[in-house]
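Student: Following is a predicted model, sequence given first.
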Amino acid sequence: MKQPLRKDLEPVAASFIVKELIEPHFDPNWHFHPHYQLFLVVEGTGTRFIGDSIKPFGPGDLVFLGPNLPHLWRSDQAYFAKSDKLTNPPDESPSASPPLVARGIVVYFSENFLGEAFFAKQEMMALRHLLELARQGLEWTGTIRDQAEASLKKMAGQPVGFGRILSLLNLLNDLSNTSSFRLLTSPGYTNTMKAADTDEPGSTTTERPERAYRRMQLVHDYVLSHFTDDLSLDTVADLAGMTAPAFCRYFKAHANKTFSCFVSEVRIGHACKLLMNGSLSITQISFDSGFRTLSNFNRQFKEITGQTPSKYVKTYRHL
C-alpha cells in the first residue's frame, strides 16, 4: 500500500476545520501537511512521533504542530488487533470485551486563514509567537490543558460561524499566555524529507521525498512491531534496501538521531506506559520493553527521561 508523503486536506468553505475522530486506531502513516494542527487525544493510547520526538500518548494529550512538521500518532498494537477482529469478527459471546476505540479532536488551519496580514497586527504579537513556537511542536500540561480540552470539546459541537472563530482565537490566546508547555523537537530540527534525497541517484526530485517517507515508514512499522526483540541492524537495513553503514547515515540524516537512539526511545516510551499502568514490577517492565538487563534499562531510562523509573512513577502520580 502506498504510504502518503504529504497529506492535503479536502477543501472546505469554512476558514478552518474542526473534526471529531472516532476510529479503531489513529492514522498509522508518517506524514506532514502545510496546515497548523491542534490535536487532543480523547481516548486511546500509543506512541506519538513528532519530528525527532518520541513519547507515549494517552487521553488528555494536547499537541500543537506547525506546518510541514512530520508526525504520527501510532496506536498501541491492541487497537490494530481489535480492528482486525471487526473486519473478521469471531462468534460473538456475551462476555466479549467491547472493541477499543481511538477518539480525538483535531483543528486544522492555514497561516492566512483570517487574511494575509491578520497575525502581523500589533495586537496579535502573542499569537504570532505561539505560531512560531508551534513549528517545533508544543505540548501542554496542568490546568491549561484541562481548559483547552473543554474548549475543544465545545468547539467540536459548534456550527460553522463567527462564534466558532472566536472560540478558536480565545483558545489560541489562552495557550499563548501560559508557560505550562514543552517544545517537542530538538532545536534546529527541520523536515529533511522536503528536500531532495541524494542517496537515490537517478530518481527525480518529486520521487525522492516519497521514497524517503516509504523507507522511514517501513522502518517505523518494523521497529514498533519488533522492539521487544533483539533487533538486527542488518535486517532493518536490508528492509530499507541499504547496507548497514549506509542505512545508519541515512537514518541519522532524516531522523536527526541514530537508529540505536530511536530504538531506545521507542522502548523507553513503551516502558513509560507500563510504569503509568502500575501493574508490573520495574524488572518485568524492563524485559517487556526489550531490554535484556535491568542495569541497561535504568541507564537508558535516565538518559532519555532525566529520571529513574521509580522517580518517574512518583512524578506521574503527582501530576
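Tutor: Looks like it arrived, so ask away. Since the model is a prediction, treat every value here as computed from it, not as a measurement.
Student: CA only for contacts and neighbour counts going forward, please
Tutor: Fine.
Student: And the helices in the chain, which stretches?
Tutor: Along the chain, the segments classed as helices by DSSP state H run 77-87, 125-133, 143-156, 162-176, 207-226, 233-239, 244-255, 259-277, 282-288, 294-305, 309-317.
Student: Reformat the ones you listed into CSV and put distance to residue 11 and mean neighbour count next to each item.
Tutor: Shown next, in CSV, are the helices of the chain (distance: least, C-alpha to C-alpha, whole Å; neighbours: other C-alpha atoms under 10 Å):
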stretch, distance to residue 11, mean neighbour count
helix 77-87, 29, 15
helix 125-133, 22, 17
helix 143-156, 18, 17
helix 162-176, 18, 15
helix 207-226, 23, 18
helix 233-239, 36, 16
helix 244-255, 30, 17
helix 259-277, 35, 20
helix 282-288, 44, 19
helix 294-305, 41, 16
helix 309-317, 41, 13
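Student: ok, second structure coming up, stack it against the first:
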Amino acid sequence: MEVFLEITPLKESDVFVVLDAVNNKFAYPLHNHAELELNLVSGISGTRTVGDSTQSYLENDLVFMGPYLYHKWDGAIEAQPKGKNYRVITIQFGSDLFTAQLLQKEHYHKIRKLLQRCARGMRFYGKTYEDAFLRMQELTTDKGMDSVLEFFKLLDVLSRSTEFEYLNSVGLAPPTSKSDSRRIQLAYTYILENFSNHLMKVSDLAGLMNMSDSAFSHFFRKHAHHSFKQFLIDIRVRFACKLLLDSEETITEICFHSGFNNVTNFNRLFMKYRHCAPLQYRKSHEENPDFDWSGQLTQNRFVPAGGPEGHELPPALAGG
C-alpha cells in the first residue's frame, strides 16, 4: 500500500483554504498531509478510507481528520443517475492555528479538544451534518473577516456535537472520570494485547476489573460506544485489513492471526463489515505506482513515497 504526501495550497498567511469541486471523479491516490482537514461529500455514495477504517458511505459524508491521517474517498460514479451532480468541499488548516495566545483562552477550550480528538478521524451526521453543510457552502463564497468568523462558528458547532463516530481504531472516546479513564484504558490495552486469541470473552475482562459480566458490558458500551462483541470484531477485522494490505500472508493465515476461529466465520464477518470478500479487498486497494497525474488540477500536488527529490519526509511518513 503506497501513501502519497499531499502538498496542500495552504500558505503561511492563510487561516484556512477551501477547495470546492463538482464531479471531481475522485482522481487522486491514497494520501495524507500535515494539515487538518474537514471533508464533505454530497450527492453520491461510495467507499471511504481513513486510517485503518474502510467503510461505505451513503449520499452525504462529513469527516474531520488530524495531521498525517491517510485517507481517500471513492465514489460509485457508474451508479450515479445521469445528470445528477455531486460535490466535494474540503477545508484545510494548519495544526499551529490554535497556538496563538488569544486562542488559548477558555472560550476556545472545546475547539482545542476537538482538534485533539480528530486525530482518529471523526464522522459527523444528523443535524450536525446539515448545519456544517450550510456553513461550508457559505465558506466557498465568503471572503475576508466574514469567512474567518464563519470558520470559527463551524468548528464550534463540531466541538459541541455528540452526533459523531470515531473512524480510526487508535485510542478511545474520552471517558467521564479519572477512575473510568484508568479502567477503560486497561480494558482497551487488554483487548489490543489479546484480540488474536479466539478464546477471549467478556468474562475475561469483567474478572480483570472485578465486575460482573453485565456490569462490565454496560460500562464498556458507555465509553467505547460499541458492545464488547462489536468492538472485538471491529478490531479483528481492522487488523485483518492491515495484514491484507501490508503482508503476503494467505487468507487462512490472516484469519487465525486476526483472532477468528475458522475461515468460514472470518469470510462471513469480513463481508458483513467490509461489504466484500478478503481477497477482493486486497485486490481493490492495491495502489498503482504509475498514478496518472495528468488529471490533477494542481501539478505536483501529490508526492510519491520517499518525498520530493532533495527533501525528506516527516517522521510520521517514514517507511510509507
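Tutor: That came in fine, so what should we check first? Owing to the predicted nature of the structure, the values given are computational and were not obtained by experimental measurement.
Student: ok, back up a step: between the helices of structure 1, which gets nearest to residue 33 of structure 1?
Tutor: With C-alpha to C-alpha, the closest approach to residue 33 of structure 1 among those belongs to helix 207-226: 13.3 Å.
Student: still on that earlier bit, residue 29 of structure 1: which of the helices of structure 1 is closest?
Tutor: Closest to residue 29 of structure 1 of these is helix 207-226 (C-alpha to C-alpha; 7.0 Å).
Student: What range does stretch 210-229 of structure 1 cover in structure 2?
Tutor: On structure 2, no counterpart of stretch 210-229 of structure 1 exists by TM-score structural alignment.
Student: Please compute how far that stretch lies from its chain's middle.
Tutor: Relative to its chain's centre, stretch 210-229 of structure 1 lies at 15 Å (C-alpha atoms, centre = their mean, to the nearest Å).
Student: same question, stretch 144-155 of structure 1
Tutor: 19 Å.
Student: what stretch of structure 2 does it fall on?
Tutor: Going by TM-score structural alignment, stretch 144-155 of structure 1 sits over residues 128-139 in structure 2.
Student: mean shift between the matching stretch and structure 1?
Tutor: Its matched residues in structure 1 lie on average 0.9 Å from stretch 128-139 of structure 2 after superposition (mean C-alpha distance after the TM-score superposition for structure 1).
Student: neighbouring contacts of that stretch?
Tutor: Contact with stretch 128-139 of structure 2 is made by 18, 40, 61-62, 89, 147, 150-151, 154, 157-158, 161, 163, as judged by C-alpha atoms under 8 Å, 6 or more residues apart in numbering.
Student: try 7 Å
Tutor: The contact list for stretch 128-139 of structure 2, computed with C-alpha atoms under 7 Å, 6 or more residues apart in numbering, reads 62, 147, 150, 154, 161, 163.
Student: Count the residues that sit near the aligned residue in structure 1 for the fifth one.
Tutor: It refers to residue 161 of structure 2. With TM-score structural alignment as the criterion, residue 161 of structure 2 lines up with residue 178 in structure 1. Residue 178 of structure 1 has 10 neighbours, counted by other C-alpha atoms under 10 Å.
Student: Same question for residue 75 of structure 1.
Tutor: 23.
Student: Now for it: which residues touch it?
Tutor: Residue 75 of structure 1 is in contact with 25, 26, 45, 46, 47, counting by C-alpha under 7 Å, 6+ apart.
Student: So which residues of structure 2 form strands?
Tutor: Taking DSSP state E, the strands of structure 2 run over residues 4-6, 17-22, 31-32, 36-42, 46-50, 53-57, 60-65, 71-75, 87-93, 122-124, 164-166, 302-303.
Student: Quick one: closest of those strands to residue 140 of structure 2.
Tutor: Using C-alpha to C-alpha, the nearest of these to residue 140 of structure 2 is strand 17-22, at 6.3 Å.
Student: how big is the offset of that closest one relative to structure 1?
Tutor: Superposed on structure 1, strand 17-22 of structure 2 shows a mean distance to its aligned partners of 1.1 Å (mean C-alpha distance after the TM-score superposition for structure 1).
Student: can you pull the buried residues of that strand?
Tutor: 17, 18, 20 (16 or more other C-alpha atoms under 10 Å).
Student: how close does residue 41 of structure 1 sit to residue 139 of structure 1?
Tutor: Noted for residue 41 of structure 1: a distance of 12 Å to residue 139 of structure 1, by C-alpha to C-alpha, to the nearest Å.
Student: Compare those two and say which is more crowded by neighbours.
Tutor: Higher neighbour count among residue 41 of structure 1 and residue 139: residue 41, with 22 against 18, using other C-alpha under 10 Å.
Student: I'd assumed residue 56 was in contact with that one.
Tutor: No. If you go by C-alpha atoms under 7 Å, residue 41 of structure 1 and residue 56 don't touch, sitting 11.6 Å apart.
Student: that older thread, in TSV, list the strands of structure 2 along with distance to residue 99 of structure 2.
Tutor: Below are the strands of structure 2 laid out as TSV (distance: least, C-alpha to C-alpha, whole Å):
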stretch	distance to residue 99 of structure 2
strand 4-6	23
strand 17-22	18
strand 31-32	22
strand 36-42	14
strand 46-50	26
strand 53-57	30
strand 60-65	18
strand 71-75	26
strand 87-93	13
strand 122-124	22
strand 164-166	25
strand 302-303	28
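Student: burial measure for residue 101 of structure 2, as a count.
Tutor: For residue 101 of structure 2, using other C-alpha under 10 Å, the count is 7.
Student: The one 4 residues further on too?
Tutor: Counted by other C-alpha under 10 Å, the residues lying close to residue 105 of structure 2 total 10.
Student: so can I have CSV of the helices of structure 1 showing distance to residue 116 of structure 1?
Tutor: Putting those into CSV (distance: least, C-alpha to C-alpha, whole Å) gives the following:
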stretch, distance to residue 116 of structure 1
helix 77-87, 41
helix 125-133, 13
helix 143-156, 24
helix 162-176, 16
helix 207-226, 29
helix 233-239, 45
helix 244-255, 32
helix 259-277, 39
helix 282-288, 51
helix 294-305, 41
helix 309-317, 42
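Student: Point out the one among the ones you listed that comes closest to residue 4 of structure 1.
Tutor: Across the helices of structure 1, the minimum distance to residue 4 of structure 1, taken as C-alpha to C-alpha, is reached by helix 207-226, at 7.6 Å.
Student: pretty sure residue 61 of structure 1 contacts residue 40?
Tutor: Yes. With contact defined as C-alpha under 7 Å, residue 61 of structure 1 reaches residue 40; the gap is 5.7 Å.
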